[in-house]
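1. Below is the sequence, then the predicted model.
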Amino acid sequence: MATETFLLELGVEELPPAAIDMLSDALAKGIADGLNEAEVPFGGVRAFATPRRLAVRIEQLADKQPDREVERRGPALAAAFKDGEPTKAAQGFARSCGIGVEELIHLETPKGTWLGYREQQPGDSIDVLLPAIVAEAVDQLPVPKYMRWGDSRIEFSRPVHWLVMLHGSRVIEAQVLGLDASRTTFGHRFHAPQAIELVHADDYLAALEEAYVLADRDRRRERIREQVLREAERAGAEAVIDEDLLVEVSGLVEWPVALTGSFDERFLEVPPECLISSMKANQKYFHLLDDQGRLKPLFITIANIESHDPRQVIEGNERVIRPRLADAAFFYDTDRRQPLAAREADLASVVFQRQLGTLADKARRSAVTARFIAERIEGAPDHSERAARLAKCDLSTEMVLEFPELQGIMGYYYARQDGEPEEVAQALYEQYLPRFAGDEIPQGKTGQALALADRLDTLIGIFGIGARPTGAKDPFALRRASIGVLNILIKAELDLDLRELLTLAAAQHDNLPQANGLVDEVLNYMLDRFRAWTQDEGIPVEVYLAVRARPVTRPLDFARRIRAVHDFSQHDEASALVAANKRVANILAKQGDERALRIDASLLQEAAEQELAKAVEARRIETAPLFQEARYTEALDVLTGLRVPVDRFFDEVMVMSDDPGIRANRLALLASLQSLFLEVADIAELQ
């Protein structure tokens, strides 16, 4: 069985940059899945893509399926012969196999002996298999939006123009999307538009690079990164390379060339975030900072050609960016003509959610909760209430309407200009933190109070109208809101009771249709998010389950318990104590209320139970202040000392004594032992 490199390339008109990676990866996976299903051996798979092509290269693809032994089972032996002669059933089976009855074999099975037939079936060649595999992979691509072109009935993301299918140096004859496969590809649209005849599939990347095309996505991105950093160094500046922008820009070019342009310094009077958003969103430019971290009046653009006169390309980009930045300056000047607080009235006409009222209603509700939180965390209640009132006012500004990603940021700038307290202004920016996993949390207490109040209002409101998130749908980002609340409470070490906060938030809503049991439902939903938080911390999920088994409603306390139980699980004594707790839990569950209310020392007959009773009482006294101060790690360290008396107790004492009084007393001792660990978690849940 011979192997060669397989190459597929589909030539298209410029694809949407956001779809290129998704389409190329899906194409590679689809072909690999098809080959696996056909049991054709192959090696490594690589996806390549540019705006004008989707390609897949597969190393060491065999030229055919392996031959297979096929076994067929016919009638049972008892039904195959009668009086030593083959029956019609045996004869018919033999004819279907193309042989005589005497050539059939006997197949032994657990259910008896059967007539059978085995034959070697030659594998199909890839010339037969690949056309259907590739066509199926292309048909299953997650194309965002289909289009037709000309008078063709064929549909794809963009018009298709050529198809390459090579196995080594051989063309695989196939037709996909109306195109006949060949060995002909094309280079850069402007630098090398002529046809390129590929001699061998291994020539692909090198041949395209000679024709000004970098088909390797990763290499093209790194080329852009290197060029941007080099241009920044020449300008004596620091380039800010946003990874999402880097991916998008690499999807716009086949032969990247970085060029540095400039804009009028007067635009630097506008907040830098406005200019950066305009440059990134509209022109896909990388911005530059000086050594103080301030925006410089420079940008780096990525051209798709090597121009003989780069200055013309730069000047063209400078002409394009000028009106964009002028628009940003105009929006900024227009917004500043009225104070941010004057826009509070606008919120009454903006619907937050039909059943939950307007943004003005949301601001009113959040203000009460934010003030309460600020009082509990020794913040500034007046500032927190003020920040909640102003939090959504920037949504009606021209700048945020043009660049929605600037919400909160513009509120910060406009509040500062209006002379609002710095803490209030900062809170307007921090209200959306954390935005994603690993993002920073609000640093100011006013920002923390606002960020918590806003999310809690949303959670209670959306659950209260029955719009709970499902496995696939979470349109109000309630999972992210919940995790945001947990992160703020834990990282800022705010020891607040989540039930109390949710109860207050619910009290601010009028006539929620599903108010019954609402606080408990939202509380449980939020605490369930600790499962993902635990996994992100690298802690086994059973540690979460052990803590979740207890009625803990303070997230900071929950996190401390998780870390303590995780540390405890690493002790040598943990395994034995976990097993003992499981045994105790099972015994107590079976006996119900049979145990005594308290331990009677006079009924402790065996030395092992006397020793355990003393050890439990001593540990209770020692751990009481530790539990009171939430020093759970230290408390569990103390409890590890119970391993020896616990093991001895189970080795030497019969819990289920025939004497009811002694039995009830021993059950009380086990309950006392269990209750010590339950101060932290149900460690019986640990593996």
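-> Structure received. Residues are numbered from 1 along each chain as shown.

2. all contacts plus neighbour counts: C-alpha atoms, from now on.
-> OK.

3. For the stretch 501-650 of the chain, which segments count as helices?
-> Remark: helices assigned in the stretch 501-650 of the chain by DSSP state H, counting those that start in this stretch are 518-528, 530-536, 541-548, 555-569, 574-591, 607-628, 632-639, 643-652.

4. For my notes, please list these in CSV and give distance to Asp264 and mean neighbour count for each entry.
-> Formatted as CSV, the helices of the stretch 501-650 of the chain follow (distance: least, C-alpha to C-alpha, whole Å; neighbours: other C-alpha atoms under 10 Å):
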stretch, distance to Asp264, mean neighbour count
helix 518-528, 49, 18
helix 530-536, 45, 17
helix 541-548, 55, 22
helix 555-569, 50, 22
helix 574-591, 67, 17
helix 607-628, 63, 17
helix 632-639, 59, 21
helix 643-652, 74, 16
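
5. let's bring in a second model and compare:
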Amino acid sequence: MSKYLLEIGTEELPAKFSYSVLKQFKSLIEFELDKKLIKFEHIVVTSTPRRIVLLLEGLVDYAEDKIIERKGPKANSAYLNGCPTNAALGFANSLDIDVGELEIKNTEKGDFVFGKKIEKGLSTKISLSSIIPKLVKSLQGPRFMKWGAGNIKFSRPIRWIASIYNDEILDFEFDECDPKIKIGNKSKSHRLINKVLEVQNPDDFFELLKENRVIGIRKERKEKIESLINQASKSLNLKPDLSEGLLNELTDLVEWPDLIIGKFSDEFLDLPVEVLSTVMKSHQRYVPLLLKNKSFSKLDLSSEKNISTTFCVISNGLEESNNNIAKGNEKVLRARFSDAKFFVESDKKVASIERNQKLKSVSYLKGLGNIFQRVERIEEVTKKILKFLNDKSLEEKKIIEAAKYCKNDLCSEIVFEFPELQGIMGGKYLKYEGFSEDVCLAVAEHYLPSFYKDALPSSKYGAIVSIADKVETLISIFISGKRPTGSSDPYALRRNLNGVIKIIWDYELNLPLDKLFNELIDFWKIAFPNLNFSRETVFNDLNQFLVQRIVSHLEEISLSKELIKAVCSPDELSQKKVLNIVDLKNRIKSIMNFKEKENFVEIQKVITRVSKLANNSNLSTDVFSTKDYVDTKLFEKDCELKVFEFIGELEKLFSEGYCNYLELLNLFEININTIEDLFDNEKGVLIMSEDLKIRNNRLNLLSLIRNYSLKIADFTLLNS
């Protein structure tokens, strides 16, 4: 078994590309080797800021032989009286096989002669020499560049390529770079050591890099960074504010991680912790250290209770330079914090109501006015939501006030400099001005959730303003004709609607979105008489989009495909029920609880049998009363009367307009034998009676049972 090493040496790669290229590179090489029938035991694809590395182990020296079956002439042309003709001999000769190896096979067009040709597997070295250059040129990423006079495009200029098969250089053509690259066995050390390394064998490669301050295995580098930060934090009795995203970025910024501890002045603890953290993490790639066991408020304008003045820097420098690196980073951080402090102090001098007025000068979408007008629409949406919810526990005045000021910080200096702090700073400034905590927190959290698995607003006030903000965006974009198509979603409408669904789902808000859309489209029609759009088309598109996102939400919370299909079946009645998110959640919970019962399979089978027979009836799925549809005078046996009485119990259950779905399922469980008796050879009846009136009467009985079962799910689609 052989080994192959490929190292593509470059100028410093962008951290995101250095990470994202690994999966892409791995899938491409696996696809190409599989296509060439080249087997291997293990593959390693890794990267550092200056190199992308491929290591193949347990590699066969030759690809597997390929058996190719070819179709030849018709059998009656190939053989005459059992002897091969010139046609058979010529066909065998073309395949380089003996005529006796030909076979006759029957096809749709008659009997034909077939022959098998064995194509010998190519040398792995020859295959790799053609695969590798094609693969490198096919890698993709953002903002690829050309350099020099060459034609090749890559994330950053390629400076060297090492290609080693066992202990030999595996050469290949790669002539499009400028300056021209010679394929060899030379690698390079850490940039600050600046040594050329000779790689004798793939086995020695990663150890050779380590000896020259390069940890080539990305996973190992990541674990070392995490360990360094955790050890330092523990020794200081602090907690690192280290997200997975920041850890990944640090991993792809250094080849030999070294930890440096820095400090900033206490004077900057007057700034909000989010400002300090954003500057350190997003702008400088430092790791803030938080105080342990301290209460945290999103509305605090100072951070002395939350964060330490000590922070961590992951350096790619030499150890002897650590003191200078620490001083340099502290100096940079002081300048950034000083700017932030100036912005916050300037913002404090301006009232939120003044900033709100400035929103009139900030454009929104073409034809939809400015941000101030958008805020007015958010207020209107909020009022509509409150009307539908009719929740007496909420103070409407506070929620409308939160909606009014939710965008006030868009005209603040701190948000202009740090856009990721919008909403958060708005809530803090309102708190500083003396607004109620409910209003301030609602403003601070109204952008939540901003991505899948993000936290939700912590109060109903924030939840309602968040829904209003997202719904306003949704309707404005749909009305302007810029709805998502395919994978394109420039206004993040899918993410917005996902957030609305998640809030309603978790808070169990009885908010009929289809009815809300209906009223709001009328409001937009009045507000924008010059906008040319079809009210009916927009409404239908919004509802269709909503159903798609609800189904997507169910998939994201890991419900089975069968259950999703059963509760979201494509008929019109089911689609309308899907739009009621709280009702949908209750139906799903009831089914999942009921599935735990031992006799669920039996119940599901009986309802499925009933539903399939009911398809022979003309009774609509929206009929739930026996009146005018079932004639008791046509009953021939007691089992029919008992089923009729069972349907009466179902009618009574739904007569008050509210249904406990577990009660519905319990009724089915109690009466399952009653339904089964209909099909019993002795007690039962023949559903498809020759008497048309009796047949329709019995089918209507079954249809009513089916219709009530459809109130919770389509049992024919449930996988028992």
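-> In hand now; what should we look at? Not measured: the values here are computed from a predicted model.

6. can you tell which of the helices of the stretch 501-650 of the first structure is closest to Glu248 of the first structure?
-> Closest of the helices of the stretch 501-650 of the first structure to Glu248 of the first structure is helix 530-536, at 28.3 Å (criterion: C-alpha to C-alpha).

7. who touches the closest one?
-> For helix 530-536 of the first structure, contacts defined as C-alpha atoms under 8 Å, 6 or more residues apart in numbering pick out 483, 540-541, 544, 562.

8. which pair in those residues spans the largest distance?
-> Comparing all pairs in these by C-alpha to C-alpha, the longest separation belongs to Ile483 and Pro540, at 18.2 Å.

9. quick one, which of these two is more surrounded?
-> Remark: of Ile483 of the first structure and Pro540, Ile483 carries more neighbours, 21 against 16, as counted by other C-alpha atoms under 10 Å.

10. For the alignment partner in the second structure of the more buried one, give its distance to Leu365 of the second structure.
-> Aligned by TM-score structural alignment, Ile483 of the first structure pairs with Asn498 of the second structure. According to C-alpha to C-alpha, to the nearest Å, Asn498 of the second structure and Leu365 of the second structure sit 22 Å apart.

11. go on, Ile118 of the second structure?
-> To Leu365 of the second structure, Ile118 of the second structure is 65 Å away according to C-alpha to C-alpha.

12. and the most centrally placed residue in the second structure, what is it in contact with?
-> Nearest to the mean C-alpha position of the second structure, by C-alpha atoms, centre = their mean, lies Tyr452 at 6.9 Å. By C-alpha under 8 Å, 6+ apart, the contact set of Tyr452 of the second structure is 495, 498-499.

13. That one belongs to a strand?
-> No - read with DSSP: H, G, I helix; E, B strand; the rest coil, Tyr452 of the second structure is coil and lies in no strand.

14. Show me what it aligns to in the first structure.
-> Using TM-score structural alignment, Tyr452 of the second structure lines up with Ala437 in the first structure.

15. Name the helix or strand for the corresponding residue of the first structure for Val344 of the second structure, please.
-> Aligning on TM-score structural alignment places Val344 of the second structure opposite Tyr332 in the first structure. Taking DSSP states H and E as the criterion, the element that holds Tyr332 of the first structure is helix 310-335.

16. Check the mean deviation of that helix from the second structure.
-> Taken over the aligned residues, the distance from helix 310-335 of the first structure to the second structure averages 1.2 Å (mean C-alpha distance after the TM-score superposition for the first structure).

17. Please identify which of the helices of the stretch 501-650 of the first structure is closest to Cys274 of the first structure.
-> So among the helices of the stretch 501-650 of the first structure, helix 530-536 is nearest, using C-alpha to C-alpha, at 33.6 Å.

18. mean shift between that closest one and the second structure?
-> Looks like 2.0 Å for helix 530-536 of the first structure (mean C-alpha distance after the TM-score superposition for the first structure).

19. equivalent range in the second structure for that helix?
-> Alignment of helix 530-536 of the first structure against the second structure: residues 550-556, by TM-score structural alignment.

20. do you know how far the aligned residue in the second structure for Ser157 of the first structure is from Ala15 of the second structure?
-> In the second structure, Ser157 of the first structure lines up with Ser155, judged by TM-score structural alignment. Going from Ser155 of the second structure to Ala15 of the second structure by C-alpha to C-alpha gives 11 Å.

21. Also Asn586 of the second structure?
-> Separation of Asn586 of the second structure from Ala15 of the second structure (C-alpha to C-alpha): 45 Å.

22. before we move on, what about Thr48 of the second structure?
-> The value you get for Thr48 of the second structure to Ala15 of the second structure, if C-alpha to C-alpha is used, is 9 Å.

23. So between these two, which is more surrounded?
-> Between Thr48 of the second structure and Ala15, Thr48 has the larger neighbour count (other C-alpha under 10 Å), namely 26 against 17.

24. What's the match for that one in the first structure?
-> In the first structure, Thr48 of the second structure lines up with Thr50, judged by TM-score structural alignment.

25. I'd say that match and Ala215 touch.
-> Yes - between Thr50 of the first structure and Ala215 there is a contact at 5.8 Å, judged by C-alpha atoms under 8 Å.

26. which neighbours do the two share?
-> By C-alpha under 8 Å, 6+ apart, Thr50 of the first structure and Ala215 have these common neighbours: Glu254.

27. Need the overlap of contacts for Thr48 and Ala15 of the second structure.
-> By the contact definition C-alpha under 8 Å, 6+ apart, Thr48 of the second structure and Ala15 are jointly contacted by 252-253.

28. List the contacts of the match of Val344 of the second structure.
-> Taking C-alpha under 8 Å, 6+ apart, we find Tyr332 of the first structure in contact with 270, 398-399.

29. Which one (most neighbours) among those residues?
-> Using other C-alpha under 10 Å as the neighbour test, these are led by Met399, with 24 neighbours.

30. How about the secondary structure of that one?
-> Under three-state DSSP, Met399 of the first structure falls in the helix class.

31. Could you find the closest non-adjacent residue to it?
-> Take Met399 of the first structure and drop its neighbours on the chain: the residue closest to it by C-alpha to C-alpha, 6 or more residues apart in numbering is Phe331, 5.3 Å away.

32. Which stretches in the stretch 1-150 of the second structure count as strands?
-> Assigned by DSSP state E, counting those that start in this stretch, the stretch 1-150 of the second structure shows strands spanning 2-10, 42-48, 51-59, 66-74, 79-80, 83-84, 103-107, 110-119.

33. what's the closest of those strands to Val582 of the second structure?
-> Set against Val582 of the second structure and scored by C-alpha to C-alpha, the strands of the stretch 1-150 of the second structure come closest in strand 42-48, at 46.3 Å.

34. list the buried ones in the closest one?
-> Of all the residues in strand 42-48 of the second structure, those buried under the rule 16 or more other C-alpha atoms under 10 Å are 43, 45-48.
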